[in-house]
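>>> Sequence plus predicted model, see below.
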Amino acid sequence: MIGTTTRRLIGAASLALMGTAGAALAYPDGPVTYIIPFNAGGESDVTARYQQARFRELTGHDMIVQYLPGAGGAQAWAGLNGISGDGQTIMGTNLPHIVLQPMLQDPGYTTEVITNVYMFHFTPDALMVANDSPFQTVQDVIDAANAMPGGVTAGGSATNSANHIANQVFMNETGVETTYIPYTGTGATETALVGGEVDMLWGYTTVAVRQGDATRVLAVATEERHPLFPDSPTFRELGIEMVGGAYRGIGVPASTPEEIRTQLSDIIGQINQDPSFREQMENDGYALIDVPYAEMDAFMAERIEAYTAIAQQLQQ
């Protein structure tokens, strides 16, 4: 459950920026605090920084990014509904995290109490190694894992996350056993890989773009080869049925009025359509998606069904 210190931090952020306008007024009517439930440096942080300038251009108000890492994001999400629902404090949300965490443990919240207003991008899974790794191909990984069951370590961001799912699906599909090592965020996993703490990394195409020549992408979990990594095969090309990754969006407290939910959704949708924003995101390896508030229930129902099938394996 959320601790006293965390509750005070979230409450202070909300109260410091609380507006006086009701839902009938234009939104926002002051600076908006955007809480990222992870450490700085990961995809959630990077995209929030890209959104900041466009948010100000559209609304005339600042978007102030704050970090509240802990428990793979659960520490922040458990406190979301304790924040004032005036729209002046919003929070990043991640899939599959907000589905799997409540399904497999008691993180202090349930999926149903998280009010998502927009899902704006998708990052495909990528199996990566450091550039000096002896693993040149996915088959090299499989051979090493067969020779040393559990001896090959795979880094990833948090447990019950997209990276955790990717590792489990990989084991299911190949029959090998690897040891998954969770980190507090994507930025931490990158340091772990290039620093030699893990043998390989379940990251994303975005991580591969940032790391450049420091890493090597063995395969990507997309339908077709990623345009930024034309020499890296898809898992399907290798006979491994893996297509997946992480979705990121924005949530608000449950007490937020419908009008503010819709207005915030519209603002994020406008940012997603900005040509310069799209180019910046795509060049970094992101795949933009557009799931507005009005379509969120159907989207979440589909995602919950997809994640349920593998959830129990993650507890073994």
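In hand now; what should we look at? Residues are numbered from 1 along each chain as shown.
>>> Every contact and neighbour count from this point should use C-alpha atoms.
Fine.
>>> which one's the longest strand in this structure?
Assignment by DSSP state E gives strand 115-130 as the longest strand of the chain.
>>> What is the subsequent helix or strand relative to that strand?
Per DSSP states H and E, the first helix or strand lying C-terminal to strand 115-130 is helix 138-147.
>>> Name the residues of that following helix that are buried.
Neighbour-count burial for helix 138-147 flags Val138, Val141, Ile142, Ala144, Ala145, Asn146 (criterion: 16 or more other CA atoms under 10 Å).
>>> Would you check that the second one makes contact with Pro134?
No - between Val141 and Pro134 there is no contact, the gap being 9.2 Å when judged by CA atoms under 8 Å.
>>> in stretch 37-47, what's buried?
By neighbour count on 16+ other CA under 10 Å, the buried set for stretch 37-47 is Pro37, Phe38, Asn39, Ala40, Gly42, Glu43, Ser44, Asp45, Thr47.
>>> what separates it from the chain centre, distance-wise?
Relative to the centre of its chain, stretch 37-47 is centred 8 Å away, using CA atoms, centre = their mean, to the nearest Å.
>>> what residues are up against Gln168?
Gln168 is in contact with Gln313, Leu314, counting by CA atoms under 8 Å, 6 or more residues apart in numbering.
>>> Can you tell me how far it is from Ser161?
As judged by CA to CA, to the nearest Å, Gln168 and Ser161 stand 11 Å apart.
>>> Thr234 contacts Ala219, correct?
Yes - with contact defined as CA under 8 Å, Thr234 counts as touching Ala219 (5.2 Å).
>>> quick one, strands of the stretch 1-150 of the chain?
32-36, 63-67, 89-95, 115-130 (DSSP state E, counting those that start in this stretch).
>>> before we move on, back to that, would you format the buried residues of stretch 37-47 as JSON lines with distance to Glu173 included?
Shown next, in JSON lines, are these (distance: CA to CA, whole Å):
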{"residue": "Pro37", "distance to Glu173": "31"}
{"residue": "Phe38", "distance to Glu173": "30"}
{"residue": "Asn39", "distance to Glu173": "31"}
{"residue": "Ala40", "distance to Glu173": "33"}
{"residue": "Gly42", "distance to Glu173": "28"}
{"residue": "Glu43", "distance to Glu173": "27"}
{"residue": "Ser44", "distance to Glu173": "29"}
{"residue": "Asp45", "distance to Glu173": "32"}
{"residue": "Thr47", "distance to Glu173": "32"}
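>>> Which ones among those residues lie within helices?
Glu43, Ser44, Asp45, Thr47 (DSSP state H).
>>> Can you name the residues that contact the first one?
If I follow you right, that is Glu43. By CA under 8 Å, 6+ apart, the contact list for Glu43 reads Thr186, Thr206.
>>> go on, the second one?
For Ser44, the contacting residues are Ile36, Phe38, Gly92, Arg248, taking CA under 8 Å, 6+ apart as the criterion.
>>> before we move on, what about the last one?
Thr47 makes contact with Met281, according to CA under 8 Å, 6+ apart.
>>> how close does it sit to Thr123?
For Thr47 relative to Thr123 (CA to CA), the value is 11 Å.
>>> Comparison target, given below:
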Amino acid sequence: MKRRTLLLAAAFGAVAGISQAQDFPSGSVDYIIPFGPGGESDITARFQQPHFSELYGEELVISYQPGGGGAVGWSQLNGMAGDGSKIMGINLPHIIVKPHQGDVGFQTEDITAVYMFHYTPDAIVVHADSPYQSLDDLIADAKANPNAVTFSGSGKGTANHLAQVQFDALAGIDTTYVSFQGTGASVTALLGQQVKAAWGYTTVGAAQGDQVRMLAVAMEERHPAFPDVPTFRELGYDMVSGAYRGIAVPNSASEEVRQQVSDAIAKINADPAFQKKMIDGGFALLDVGYGADMDAFMAEKSEGYLTAAREAGVIE
């Protein structure tokens, strides 16, 4: 009788687990952004929010946990509930580079990434009045005047900084990178013509319009919103890069919950209305889900970012 009772309990437990998995989301989901409001992580979360409610009939509640360039939030992720009620935004290269810069409370392998849904492609951006009409113009100046071509960018060890290091190596030039606190400050310096160019993103082109000109974008194909701007690859430089964003769950989440969160975000990503918002904003969509694809994606990006970070001198 005791054995039969145990078997029945196990069976009911399994059924309950299946039911819980099928019910996702079983209530509102807390979506934690490990930065302050107003940045691109917040903007894209706000884009996702109404589509989540429409698709699943539950609220996606956005909150912020800023500090340490995302490290405060990521260091606390694995202490949160793993039942699917808590998800957190993640950013590359941040979660790859930061643990190599010191004790930030987490390691890259601690982060359970379940879906990467977009990136902001790196782009060389100049003022509308710049004498650089093309990427060749900028490169010619940089070769004739080493270190005289100045770029603004959003911080050290960021996607902007690593892009500058990577492109200098590809083009055989030496430029000067000037670090600012965030994209906003970097763009302000460009608009004020304090620098000759900026390592920014396609989102800068979308936001600033006729005030700026993009010389090239680090994408596999041209951005739909900027069909006249060539890719670096078209111009002979093998460079596809940017700031990548996605979703992680606490490492206590079951395989079922991990897959369900991945599938939920993928469904939003496939919504034509969501896609239009993202493209109009200068973002580029990704579709990297949980499992082998994510493992391969993270391995590839880790190798590239860590190599560039060492060359930039931001890690040993």
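Thanks, I have it. What you see is a predicted model; the values in this text were computed from it and never measured.
>>> Can you give me the TM-score here?
TM-score of the superposed chains, computed with TM-score structural alignment, normalised by the length of the first structure, equals 0.82; 296 aligned residues with a CA RMSD of 2.7 Å.
>>> Can you give me the stretch of the second structure that the longest strand of the first structure aligns onto?
Counting by TM-score structural alignment, strand 115-130 of the first structure lines up with residues 112-127 of the second structure.
>>> quick one: that stretch to the first structure mean distance?
After superposition onto the first structure, the mean distance of stretch 112-127 of the second structure to its aligned counterpart is 1.3 Å, using mean CA distance after the TM-score superposition for the first structure.
>>> export the strands of the stretch 1-150 of the first structure to a markdown table and tack on distance to Ser14 of the first structure and mean neighbour count?
Shown next, in a markdown table, are the strands of the stretch 1-150 of the first structure (distance: least, CA to CA, whole Å; neighbours: other CA atoms under 10 Å):
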| stretch | distance to Ser14 of the first structure | mean neighbour count |
| --- | --- | --- |
| strand 32-36 | 7 | 24 |
| strand 63-67 | 11 | 18 |
| strand 89-95 | 6 | 24 |
| strand 115-130 | 17 | 25 |
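>>> got CSV for the ones you listed, with distance to Gly79 of the first structure too?
Shown next, in CSV, are those (distance: least, CA to CA, whole Å):
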stretch, distance to Gly79 of the first structure
strand 32-36, 11
strand 63-67, 13
strand 89-95, 10
strand 115-130, 12
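>>> among these, which is nearest Thr308 of the first structure?
Between Thr308 of the first structure and the strands of the stretch 1-150 of the first structure, the tightest spacing by CA to CA is seen for strand 89-95, at 12.5 Å.
>>> Where in the second structure does that closest one align, residue-wise?
Counting by TM-score structural alignment, strand 89-95 of the first structure sits on residues 86-92 of the second structure.
>>> So which residues of the first structure form helices?
Per DSSP H, the first structure carries helices over the ranges 4-16, 43-59, 74-77, 97-104, 138-147, 162-174, 186-194, 205-211, 258-273, 275-283, 296-311.
>>> what's the most buried one of the ones you listed?
Neighbour counts (mean count of other CA atoms under 10 Å) averaged over each of the helices of the first structure peak at helix 74-77, with a mean of 26.
>>> who does that helix touch, helix- and strand-wise?
Applying 3 or more CA pairs under 8 Å, 6 or more residues apart in numbering; DSSP states H and E, one finds that helix 74-77 of the first structure contacts no other helix or strand.
>>> what about it, how far off from the second structure?
By mean CA distance after the TM-score superposition for the first structure, the fitted helix 74-77 of the first structure averages 2.4 Å away from its aligned residues in the second structure.
>>> In the second structure, what stretch matches that helix?
Under TM-score structural alignment, helix 74-77 of the first structure corresponds to residues 71-74 of the second structure.
>>> contacting residues for the residue mapped onto Ser186 of the second structure from the first structure?
Per TM-score structural alignment, the equivalent position to Ser186 of the second structure in the first structure is Thr189. Shown in contact with Thr189 of the first structure (CA under 8 Å, 6+ apart): Gly155, Gly156, Ser157, Tyr183, Leu201, Gly203.
>>> Kindly state which residue of the second structure is aligned to the second one.
Following TM-score structural alignment, the counterpart assigned to Gly156 of the first structure within the second structure is Gly153.
>>> what does Leu58 of the first structure give?
Aligned by TM-score structural alignment, Leu58 of the first structure pairs with Leu55 of the second structure.
>>> From Ala45 of the second structure, how far out is the closest residue in space to that match that isn't next to it in sequence?
In this structure, Leu55 of the second structure finds its nearest non-sequential neighbour in Ile268, 7.9 Å apart by CA to CA, 6 or more residues apart in numbering. Per CA to CA, Ile268 of the second structure is found 11 Å from Ala45 of the second structure.
>>> Ile139 of the second structure now?
In this view, Ile139 of the second structure and Ala45 of the second structure are 37 Å apart by CA to CA.
>>> try Met88 of the second structure
Met88 of the second structure sits 10 Å away from Ala45 of the second structure, taking CA to CA as the criterion.
>>> same check, this time on Gln133 of the second structure
35 Å.
>>> Ok, Val97 of the second structure next?
23 Å.
>>> Then Ala169 of the second structure?
Taken as CA to CA, the span from Ala169 of the second structure to Ala45 of the second structure is 35 Å.
>>> what do you get for Leu235 of the second structure?
Distance from Leu235 of the second structure to Ala45 of the second structure, by CA to CA: 33 Å.
>>> Over to Ala16 of the second structure?
For Ala16 of the second structure, the distance to Ala45 of the second structure equals 31 Å [CA to CA].
>>> and the helices of the first structure as CSV, adding distance to Glu224 of the first structure?
Converted to CSV, the helices of the first structure look like this (distance: least, CA to CA, whole Å):
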stretch, distance to Glu224 of the first structure
helix 4-16, 41
helix 43-59, 22
helix 74-77, 33
helix 97-104, 25
helix 138-147, 17
helix 162-174, 17
helix 186-194, 24
helix 205-211, 13
helix 258-273, 23
helix 275-283, 16
helix 296-311, 21
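>>> Figure out which of those is closest to Ala130 of the first structure.
Ala130 of the first structure sits nearest to helix 186-194 of all these, at 5.5 Å, using CA to CA.
>>> what angle sits between that closest one and helix 43-59?
Going by axes from the mean of the first three to the mean of the last three CA atoms, to 10 degrees, helix 186-194 of the first structure is angled at 140 degrees with respect to helix 43-59.
>>> Now do helix 186-194 of the first structure: distance to the chain's middle.
15 Å.
>>> Quick one: map Leu215 of the second structure onto the first structure.
Under the alignment by TM-score structural alignment, Leu215 of the second structure pairs with Leu218 in the first structure.
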